[in-house]
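> Predicted model and sequence follow; I will ask about them next.
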Amino acid sequence: MDLRIFTEPQQGASYETLRRVAVRTEETGFSAFFRSDHYLTMGGDGLPGPSDAWTTLAGLARDTTSIRLGTLVTSATFRHPGVLAIQVAGVDEMSGGRVELGLGAGWYEAEHTAYGIPFPPLGERFERFEEQLALITGMWATPVGETYKFQGRHYALTDSPALPRPVQPTVPIVVGGAARPRGAALAARYATEFNVPFSSPQETAERFGRVRAACTAAGRDPQDLTYSAALVLCAGSDEAEFARRAAAIGREPADLRENGLAGTVPEVVDAIGRYAEAGVERLYLQVLDLSDLDHLDLVAAQVAPQL
């Protein structure tokens, strides 16, 4: 089981806070540091305010040396895909080829209105998401010295040099969600990894099954994809430590146990085992208290060796 750390900086985090978490992520042996791409808090004051995902990942590319870096997920409503392709390729170069791009259609209307970002209806957002996947991967696949053209309903590129190219031959693309027919088909066509966020093992397995079926229908080996899940992490070496961490993030222990990777170390290990049985190969551990670096130490020292 590949374990990654996943953060929600819109809830309140300075760059220095993120840097400390990312560095500890690397020091303790997790494979990656991912962050959300949001501009508005979802509860609380969100101080000191939002940070841009790709700006902070650029900084972390220079402040870390080995962990993978990415978004879960970048909203297709936030950036023109041509600009996003340039940004991601730039951060990939800064990191020495450690970047991954999670991309989604966008959903949080309030952050769009708060910062003057257009928020089209769901159908149009999904159309834009699909065109962005095609456009970005098309740019990165264009040989150096040739030009790229794209004509969609929402985006058009003419005689683009499609530069800069990422350092990696292929930047991994993470697509996730409910795996409804259209989404599953897009994952089968473009994704390197399919992610199911905050769902039960049974529901996670069902969504994986739909993506595997979409791969088969598209003539792609379903084993080409990595299958992952994202879940809230709240672990303790004993019940008292678990309860303290639950209180720190404003969650009830019973709710966390039912809907996350939560409890004492043996409970967390057992929960991870249930997701492994559902087909999960990679877990994004959503860490909500970014000041609690001992939480990462505990999981690295006591949970990871048992998997």
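Perfect, thanks for sending it.
> only C-alpha atoms for contact and neighbour calcs from this point on.
Will do.
> residue farthest from the centroid of this protein?
The C-alpha centroid of the chain is most remote from Gly145, which lies 32.1 Å away (C-alpha atoms, centre = their mean).
> How is that residue assigned, secondary-structure-wise?
Here Gly145 is recorded as coil under DSSP: H, G, I helix; E, B strand; the rest coil.
> who touches the nearest residue to it once chain neighbours are set aside in this structure?
Leaving aside its sequence neighbours, Gly145 sits nearest to Pro161 (C-alpha to C-alpha, 6 or more residues apart in numbering; 7.2 Å). If you count contacts by C-alpha atoms under 8 Å, 6 or more residues apart in numbering, Pro161 has them with 144-148.
> can you rerun that using 7 Å?
Neighbouring residues of Pro161 by C-alpha atoms under 7 Å, 6 or more residues apart in numbering: 146-148.
> gap between it and Glu146?
For Pro161, the distance to Glu146 (C-alpha to C-alpha, to the nearest Å) stands at 6 Å.
> same check, this time on Leu285
In terms of C-alpha to C-alpha, Leu285 sits 41 Å off from Glu146.
> Below is structure B, check it against A:
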Amino acid sequence: MELRIFTEPQQGADYDTLLAVARATEELGYDAFFRSDHYLRMGGVDGLPGPTDAWITLAGLARETSRIRLGTLMTAATFRLPGVLAIQVAQVDAMSGGRIELGLGAGWFAAEHTAYGIPFPAARFPRFEEQLAVVTGLWETPPGETFTFEGTYYRLTDSPALPKPVQRRVPVIIGGTGKERTPRLAARYADEFNVPFASAEDSAAQFARVRRAAEEAGRKGDDLVYSNALVACVGRDEAEIARRAAAIGREVPELRRNGLAGSPDEVVDRIGRYLEAGSSRIYLQILDLPDLDHLELIANQVRPQLP
């Protein structure tokens, strides 16, 4: 089971804070540092110090780290034109020496679009599907050839399809709980499928849908990595667990039901349920970013117990 660190900077974090977490992620032996792609705080009013852009942040971190994978859960398809996104991700991949992964979603948070003047179209899923076709199509076009795409929402004519990522293929992550369209898109485009904030039982059912869709599309179900994103709140004793829950505005019983909360042994047991459900990678949602001792505790007392 791989453990990755997943941050939500829109809740209030500047670049220096994210850099400190990314460096701790690398030093403590985690597999990757990921961040959300949002421009507005969810809950509360100020969101100080304000949003940071996901791909500008990852470009900086690409030059400040050397080993960990870097990526998004999830980049909103509403934020960037697909041709521009393909260029940005390929460039950051080069800056990192080939350590980038792209989580891409349809976009859902209407308020952040209104707040920053970003169009929020009604038909987002069809645009998302075309974005996947364009981004992957540009990357897969052989050097010296051009890429043309005629869609309902995006049209590209004789694109040189440059630059190319350093990696032969930048891993594409698709996620969600949709029962039909989402598994179909994952089967066609994804290297990894992520189920966010769901039970082990619901995750197993969704993984099964994606596996079936992959097989129907002519792929093996095991061609994809299956993963979960879950909030983490781990403590050495009940007082420390309660302190960490209070710091993120959550209740301990709720976190125990819906996340990875409790003692290290409790959390190992709960992760085991997701392993049985078919997950091989957990994104630990870390909400109190200055609490680097939290990352150290999980690295030292949870991770060594995992298969």
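On my side now, so go ahead. These numbers come from a predicted model, not from an experiment.
> So between Leu285 and Glu146 of the first structure, which is more surrounded?
The residue with more neighbours, out of Leu285 of the first structure and Glu146, is Leu285; 23 against 11, by other C-alpha atoms under 10 Å.
> Check the mean deviation of the helix or strand hosting the more buried one from the second structure.
Here Leu285 of the first structure, judged by DSSP states H and E, is contained in strand 282-286. Strand 282-286 of the first structure, aligned to the second structure and superposed, deviates on average by 0.2 Å (mean C-alpha distance after the TM-score superposition for the first structure).
> Distance of Pro120 of the first structure relative to Trp107 of the first structure?
Taking C-alpha to C-alpha, one finds Pro120 of the first structure at 10 Å from Trp107 of the first structure.
> same thing with Gly250 of the first structure?
Gly250 of the first structure is 24 Å from Trp107 of the first structure, by C-alpha to C-alpha.
> So for these two, which sits in the more crowded spot?
Trp107 (16 against 10).
> just checking, Phe128 of the second structure touches Ala76?
No - Phe128 of the second structure lies out of contact with Ala76 (C-alpha atoms under 7 Å); the separation is 8.7 Å.
> Quick check: Ala235 of the first structure is in a helix.
No - counting by three-state DSSP, one finds Ala235 of the first structure to be strand, located in no helix.
> Now for it, how many residues are close by?
Ala235 of the first structure has 30 neighbours, counted by other C-alpha under 10 Å.
> List the contacts of it.
Neighbouring residues of Ala235 of the first structure by C-alpha under 7 Å, 6+ apart: 242, 262-265, 268.
> Arg35 of the first structure versus that one, what's the distance?
For Ala235 of the first structure relative to Arg35 of the first structure (C-alpha to C-alpha), the value is 20 Å.
> same thing with Thr226 of the first structure?
19 Å.
> Ok, Glu130 of the first structure next?
In terms of C-alpha to C-alpha, Glu130 of the first structure sits 22 Å off from Arg35 of the first structure.
> So for these two, which residue has more residues nearby?
It is Arg35, of Glu130 of the first structure and Arg35, that has more neighbours when counted by other C-alpha under 10 Å, with 24 against 20.
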